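how would this look folded up:
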Amino acid sequence: MIASTKPSALEMEAIAARHAHLVQSSSKEGLKPMLICIGLVLYLAFSWWFFSIGHVLANANWGIAGTYLADWVSYEVRPEIEINPDGTMAVSYGRHSPLGKDPNPEWVMLDKEEVTRAIEAPAAATQARSKASSSFNFMAPDAALGAASAADQQTAVASRTEEVVTRAVVTYDRATRIEVSDKLVAATHAGETVTIMVDGSDRVTAQGDLPPWATQKRRGAKITLSFGLTGWAEIEGNEVSIRNRFFGWANFLFDTNSPFFGKSYGEVARLILSGDRIDPARSNLSLAWDNILYNAEWQHLDVWTKLLQTVVMAFVGTVFASLIAFPLCFLAARNITPSRVTNQLVKRFFDFLRSVDMFIWALFFTRAFGPGPLAGISAIFFTDTGTLGKLYSEALENIDDKQREGVKSVGAPPIAVQRFGVLPQVLPVFASQALYFWESNTRSATIIGAVGAGGIGLKLWEAMRTNSDWENVAYMVLLILMVVFVFDSISNACRSRLMGRSGH
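Predicted coordinates:
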């Protein structure tokens, strides 16, 4: 047994004197980290100046961004208060109100009166003209024309009684409310009240200074009231537009045309399990499921179909790309195919396919084939053929030649050499990479769908273009996330099994 001895201080000094470059760090080596940090700081400063990041952040409208995010998890009820020149009002909720037909929310209080209005009846003059015309004869034309002229000057006055709104009070929450009465709009928010006078036509006049939550671009123009997450309102000369925000997704299961609309979950369950048939031709369960699938506001069936279309696009495009890249990668690998010309031609072909982004291929194939899944499948197929071909050929060039030489030594034919000497080494890698691209293409198929390649991406883009259906956008984004999570877990489990590891 040999005992190790620690060098003495004198021996260490002697070693340092003979090999100073080994024990003393160079001054240049010490400067490298400092120079890297200085270069990084200069690069960030240049980027800050070149892209005007400070100016962009200072002028960004963060309020709009917050409103968009709030729209993802909420919905608005939008009563419109129309103001007549005589000060009376009419309230409407629009054709597609989430409250359904004949809405009467408790947060809108209306004072109504019956008003009798005088209306001119031109029918009397028309009737007199008709009689005068019938009495017209060739013997006395002047007399007939005179009678018709006298009848035109006579007008009958009819009266009509109708119900009108004389006062409207909209309560957003405890701190926010709007009262409209006698051509005056009183808005209260955050302890401040502003009174605004309207003329029933096109002019708006604020009495006093406007608070910070009220804006008016020019005198007499409309005034916008911003109440944060609670909602907002617009005041014009003849109309007050209310936007009251509520948390949640309105009518997610049943739209306003469904017989189950407005019923609680308990009432719906009782109708499905033991209630009388609403539609004699089908059970209540079948009717409820049909109403959910064909919900006009959320379009569940169409969204789910487009999502499945996206998954199929990613799967088919990846499978075809793997099948084409698999034989071509053997031609691109230098250690498998000795011909340099063949190697270069195949590799340049791979470079051409993958140098054009999938998004650009999607635009090209959308013009060639028209909108639809075929354009998306083709875009994924072209891009992934080039990328997988390159990855596969590099994996082949890095194999251990000992296994291949061992199979050759027993006199195996070339195909058997590849089958038993090469494939066992690279096949798990090939399958792992194909599975990863399949999972990645599920996300990519959503993006290329937005340019017309089909799938849920196109549906998502249509919802975003309306600038009002952000809750539908949130719904589709959540569905995409769920699908990506599921396929990511499946892909990871398959790759772990192929690579001989237990999945976690």
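
going by C-alpha atoms from here, please, whenever you check contacts or count neighbours.
Will do.

excluding residues flanking it in the chain, which one is nearest residue 152?
Leaving aside its sequence neighbours, residue 152 sits nearest to residue 125 (CA to CA, 6 or more residues apart in numbering; 5.0 Å).

looks to me like that neighbour is in a helix.
Yes - Residue 125 sits within a helix when classified using DSSP: H, G, I helix; E, B strand; the rest coil.

was I right about residue 408 contacting residue 417?
Yes - between residue 408 and residue 417 a contact is recorded at 6.2 Å, counting by CA atoms under 8 Å.

who's more crowded, these two?
residue 417 (20 against 17; other CA atoms under 10 Å).

on the three-state scheme, that one is what?
Reduced to three states by three-state DSSP, residue 417 is helix.

for residue 407, see how far away it is.
To residue 407, residue 417 is 6 Å away according to CA to CA, to the nearest Å.

sorry, back to before: what distance do you get for the residue nearest to residue 152 to residue 132?
Taking CA to CA, one finds residue 125 at 10 Å from residue 132.

against which helices or strands is whichever helix in the chain runs longest packed?
As far as residue count goes, and with DSSP state H defining each element, the longest helix of the chain is helix 300-332. Here helix 300-332 touches helix 284-293, helix 340-355, helix 373-397, helix 423-448, helix 456-465, going by 3 or more CA pairs under 8 Å, 6 or more residues apart in numbering; DSSP states H and E.

for the comparison step, fold the sequence that follows:
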Amino acid sequence: MTVIDANRMREIEARYPEYFHRSFRQRFGGLMILIATLLYSLYAVWFFDLPKLFAEAHWERVGIYLSQWVSYEVQPELRIEDDGSIDIRYPRFSPLGDNPHPDWLVNNPDGSITVSISGTSRSVTVSKSETIVTAYGISVPVEVSSGAPKVVGPVPGWMTVYDDNVLADLGSAGNVSISVDRVKIRKRFIGWANFIFDTQSSFFDRPVGEVIGLIVSGSRIKPEQSNLSLAFDDIWNNSEWQHGDVWTKLFQTIVMAFLGTLLGSLAAFPLAFLAARNITPNRLLNQILKRFFDFLRSVDMLIWALFLTRAFGPGPLAGSGAIFLTETGTLGKLYSEGLENIDNKPREGIKSTGAETVLVHRYGIMPQIVPVIVSQTLYQWESNVRGATIIGAVGAGGIGLKLWEAMRTNANWENVAYMVILILIVVFLFDAASNALRHRLMGTKAH
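Coordinates of the predicted model:
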């Protein structure tokens, strides 16, 4: 074991003072950051009143909305007439069409009707005097002959009795509302109803094989139009899913993002040369342009969209203009900072040969700044595809407005899911294309 005397120790301390004489910040900086983070977290919990917020939140709606994203409802209503007969009615725009005869609704010989909610384990049998709900392994009769529906026997936990009706919650399969003169059923199916052909289409409710046969070699349904053209028209003009309108609005969103980013980069490029201190040695002009970039960036794209929709009316022009203004500020700042960080030696070398300013910029600056320009511009373009969706919700056109309209109804959540999935696919594709193009132009290998 080596023994270090006092002189040797002082020599080591003098040589490495940063290890033996650390400042207060170096010794306790990490601890202070941790304490500050904890204090700020406690303040945020108090300021936003998070316990109350979580306690009063409607968490059950999350499951309801998610289930509506991937399923649809059919709502038959069974009305008990005065003569004892049962009339079956459906909403005006039922997924089953105008004349439905589903196999899960059976007319019994005694005049009653049995509706299968989920196979044989959950069903409803409706007669003149009573309604029998079968679920969770038991059958519960509900008398409907008196002034108000009455549950016979003990009321199970999945049933709720009100003054004028009884509600049976059958979980994800649906629910049943029973009153004296009618039984309303909400039966849920997995999938998206009528996604290809709506109820008005000539191909509606036909088997897949029959549809393919009609398109390939079948006789014309409409003499003036081929079956292939008719099928495409029916899909494109689907009244429930509006594929044509959704895809047109999606294309508008892509064009808005591309046009706004392109114009923003074209405007920011020359301004960045004037804003860079080492390129244009005019401090007043540099500061004016940099503050101009800050102004354009500080006003959010959504606010620009609100201003422009008031000026030009709702539509893609306002969206493209909002992206253009925001990107002029963002890219102008990024380009100018990139120019200020270049190596001046190549530029000075070319200038010493007596070359003109354009050639100095072309050969002394551009090779250094192009990778920054390409990378930042492609990233902003990719980001603006998402941004264009948001600003569309305030009237700037594109699929964002369509998405907002579907959400406002609070009923068409499957349509919301359809558009969200389309947006995700477009963002993924643009992300992959942007990365590939960036690596190709910069000469690097994509990982």
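
what's the TM-score here?
Remark: TM-score between the superposed chains equals 0.92 [TM-score structural alignment, normalised by the length of structure 2]; 442 aligned residues with a CA RMSD of 2.3 Å.

how far away is the counterpart of residue 2 of structure 2 in structure 1 from residue 311 of structure 1?
Matched by TM-score structural alignment, residue 2 of structure 2 corresponds to residue 9 in structure 1. Look at residue 9 of structure 1 and residue 311 of structure 1: by CA to CA, they are 70 Å apart.

these two - which one has more neighbours?
Using other CA under 10 Å, the more surrounded residue of residue 9 of structure 1 and residue 311 is residue 311, with 24 against 9.

now do the contacts for that one.
442, 445 (CA atoms under 8 Å, 6 or more residues apart in numbering).

that one maps to what in structure 2?
Per TM-score structural alignment, residue 311 of structure 1 is aligned with residue 254.

again with residue 185 of structure 1
Under TM-score structural alignment, residue 185 of structure 1 pairs with residue 131 in structure 2.

name the SS class of its match, please.
On the basis of three-state DSSP, residue 131 of structure 2 is classed as strand.

that one contacts residue 139, correct?
No - assessed by CA under 8 Å, residue 131 of structure 2 is found out of contact with residue 139, at 10.1 Å.

looking at these two, which is more packed in?
Just comparing residue 131 of structure 2 and residue 139: by other CA under 10 Å the higher neighbour count belongs to residue 131, 25 against 14.

how near is the closest residue to that one other than its chain neighbours to residue 113 of structure 2?
Closest residue to residue 131 of structure 2 apart from its sequence neighbours, by CA to CA, 6+ apart: residue 142 at 5.1 Å. Counting by CA to CA, the gap from residue 142 of structure 2 to residue 113 of structure 2 is 15 Å.

again with residue 45 of structure 2
From residue 45 of structure 2 to residue 113 of structure 2 the distance is 55 Å (CA to CA).

more neighbours: which of these two?
The neighbour comparison of residue 45 of structure 2 against residue 113 (other CA under 10 Å) goes to residue 113, with 21 against 13.

map that one across to structure 1 for me.
Per TM-score structural alignment, residue 113 of structure 2 is aligned with residue 168.

likewise for residue 201 of structure 2?
Aligned partner of residue 201 of structure 2 by TM-score structural alignment: residue 258.

same thing with residue 396 of structure 2?
Using TM-score structural alignment, residue 396 of structure 2 pairs with residue 453 in structure 1.

cool, and residue 241 of structure 2?
By TM-score structural alignment, residue 241 of structure 2 lines up with residue 298.

and that match, which of the three is it?
Applying three-state DSSP: residue 298 of structure 1 is coil.

and it, how far from residue 103 of structure 1?
20 Å.

looking at the two, which one has more neighbours?
More crowded of residue 298 of structure 1 and residue 103, by other CA under 10 Å: residue 298, with 23 against 12.

which ones are touching the more buried one?
Per CA under 8 Å, 6+ apart, neighbours of residue 298 of structure 1: 252, 472.

how about residue 496 of structure 1?
502-503.

what do we get in structure 2 for it?
Per TM-score structural alignment, residue 496 of structure 1 is aligned with residue 439.

the helix or strand hosting its match vs structure 1, average offset?
Assigned by DSSP states H and E, residue 439 of structure 2 belongs to helix 413-442. Helix 413-442 of structure 2 differs from its equivalent in structure 1 by a mean of 1.1 Å after superposition (mean CA distance after the TM-score superposition for structure 1).

identify each buried residue in that helix, please.
Going by neighbour count (16 or more other CA atoms under 10 Å), the buried part of helix 413-442 of structure 2 is 413-419, 422-423, 426-427, 430-431, 434-435, 437-439.
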